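Student: Okay, sequence plus prediction incoming.
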Amino acid sequence: MSLQNITLLVADVERSRRFYQEAFGLSESGRSAPGMALLNAGGVTLLLQPAGASAAPVTPGGVELGFAVPDIAQARERLARLGVWVGEGQRMGWGEGFDARDPDGHALTVYHQFGDHR
C-alpha cells in the first residue's frame, strides 16, 4: 500500500496552485477536472479542489502538511515573502523547523533534518 494523493479543499484553486509552486517548487502535473489542479509533491499528488465541490461538508484548514526542505532559512524567507503566517522556528536534536499556514489556513510544518535522521 502507498499514499498516492492528498486532496486539499481550497477557496481559490489558482491562488493555492501559485502558492505551492512558489513556496515549495511543486510542479503542476495536470488537471483532473475543470477547476481542479494536480501538483507533484515528490511522489504524492497534491490535488487542489474548490471547497464547495466536495460531496461532504468539509471546512478548509483541517489538515497539516509537512515539507522537508534543504534550506530552512530560505524556505522561511520565501513563505514570509508570500504573505502567509510563519511561526517561530524550533531547533531539535534531529533538525530544525517552523510552522506556517497556507492562504486557506491549512497547517504547514516546514523542516530540515540533520544528517541521517528520518
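Tutor: That came in fine, so what should we check first?

Student: switch to C-alpha atoms for all contacts and neighbour counts from now on
Tutor: Noted.

Student: tell me which strands and helices the helix ranked longest in the chain is in contact with?
Tutor: Scanning the chain for the longest helix, with DSSP state H as the assignment, gives helix 13-24. Where contact means 3 or more Cα pairs under 8 Å, 6 or more residues apart in numbering; DSSP states H and E, helix 13-24 is packed against strand 37-40, strand 45-50, helix 72-81.

Student: Please list the residues outside the first one that contact it.
Tutor: Meaning strand 37-40. 13, 17, 26-32, 45-49 (Cα atoms under 8 Å, 6 or more residues apart in numbering).

Student: How many residues are close by H112?
Tutor: Residue crowding around H112 was assessed by other Cα atoms under 10 Å; the count is 20.

Student: I'd like the distance between it and M36.
Tutor: Note on H112: its distance to M36, by Cα to Cα, to the nearest Å, is 30 Å.

Student: now Q49
Tutor: Separation of Q49 from M36 (Cα to Cα): 5 Å.

Student: between these two, which one's more packed in?
Tutor: Q49 (24 against 19).

Student: In this structure that one contacts P34, no?
Tutor: No: contact criterion Cα atoms under 8 Å: Q49 and P34 do not qualify, at 9.7 Å.

Student: second one coming, line it up with the first:
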Amino acid sequence: MQTARLANINLFVRDADQAYQFYQHVFGFELEPGMAHPPDFWVLNAGSATLSFQAKAAVGMNQEPVGGIELGVEVADVQATAARLQARGGQIDASNQMSWGESVDGRDLDGHRVTIYRRG
C-alpha cells in the first residue's frame, strides 16, 4: 500500500483575505506561488504542508461556529508568537509549561483552535 502524506489543511473562514494576512503575520508563513485565487481563496506554505483559507460564502456555507480542529504550530519563541496572535485580533486561552516544553492555546479570528508550542 502506498503511504499517504497530509499535504494541506483548508480552513473555512468568514474572510479569506483577513485570515491569510493573520496567519502570514503571526507565523510568517509565505504565500504559495500560483495557488491563491483572491479574494476568496489563499494558500500559505506552512513548512511540511500548506494551509489554505476559503471564504465560507464563496462555497455557499452558512456562518455556523467552527469546531473539531486544532492547529499545532511549532515555533522558536512561544511568547512572541502569542503576542503577535493577540495583537492581530486572536484570542489567548491558556499558557502551559509542560514536561516536554511550553505551549499557548488560543484561537484565530474565526475561532479555530491554535496551539503554539516549543519543545525542550
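Tutor: Happy to help now that I have it. On a predicted model such as this, the values are computed, not experimentally measured, just so you know.

Student: picking that back up, drop anything exposed from the contacts of strand 37-40 of the first structure.
Tutor: When neighbours are counted using 16 or more other Cα atoms under 10 Å, the contacts of strand 37-40 of the first structure contain these buried positions: V13, R17, L26, S27, E28, T45, L46, L47, L48, Q49.

Student: And those, which is closest to I6 of the first structure?
Tutor: L46 (5.0 Å; Cα to Cα).

Student: Can you tell me what the closest one aligns to in the second structure?
Tutor: Residue pairing (TM-score structural alignment): L46 of the first structure is matched to L51 of the second structure.

Student: Next, the contact list for that match, please.
Tutor: N8, I9, N10, L11, V43, L44, N45.

Student: and with 7 Å instead?
Tutor: N8, I9, N10, V43, L44, N45 (Cα atoms under 7 Å, 6 or more residues apart in numbering).

Student: Looking at the first structure, which of those hold up?
Tutor: Counting by both residues aligned by TM-score structural alignment, their matches' Cα atoms under 7 Å, the first structure reproduces these contacts from the contacts of L51 of the second structure: N8, I9, N10, V43, L44, N45.

Student: out of those, who has the most neighbours?
Tutor: Among these, V43 has the most neighbours (other Cα under 10 Å), with 25 neighbours.

Student: how close does that residue sit to I116 of the second structure?
Tutor: 20 Å.

Student: same question, M98 of the second structure
Tutor: Applying Cα to Cα, the value for M98 of the second structure to I116 of the second structure is 13 Å.

Student: do the same with L44 of the second structure
Tutor: Using Cα to Cα, L44 of the second structure is found at 17 Å from I116 of the second structure.

Student: Report the contact partners of the alignment partner in the first structure of Q97 of the second structure.
Tutor: Under the alignment (TM-score structural alignment), Q97 of the second structure pairs with R91 in the first structure. Residues counted as contacts of R91 of the first structure (Cα under 7 Å, 6+ apart) are G97.

Student: What of R14 of the second structure?
Tutor: Neighbour list for R14 of the second structure: A55, K56, D110 [criterion: Cα under 7 Å, 6+ apart].

Student: ok, now with 8 Å
Tutor: By Cα under 8 Å, 6+ apart, the neighbours of R14 of the second structure are A55, K56, A57, Q63, D110.

Student: For V26 of the second structure, see how far away the fourth one is.
Tutor: The gap separating Q63 of the second structure from V26 of the second structure is 24 Å, by Cα to Cα.
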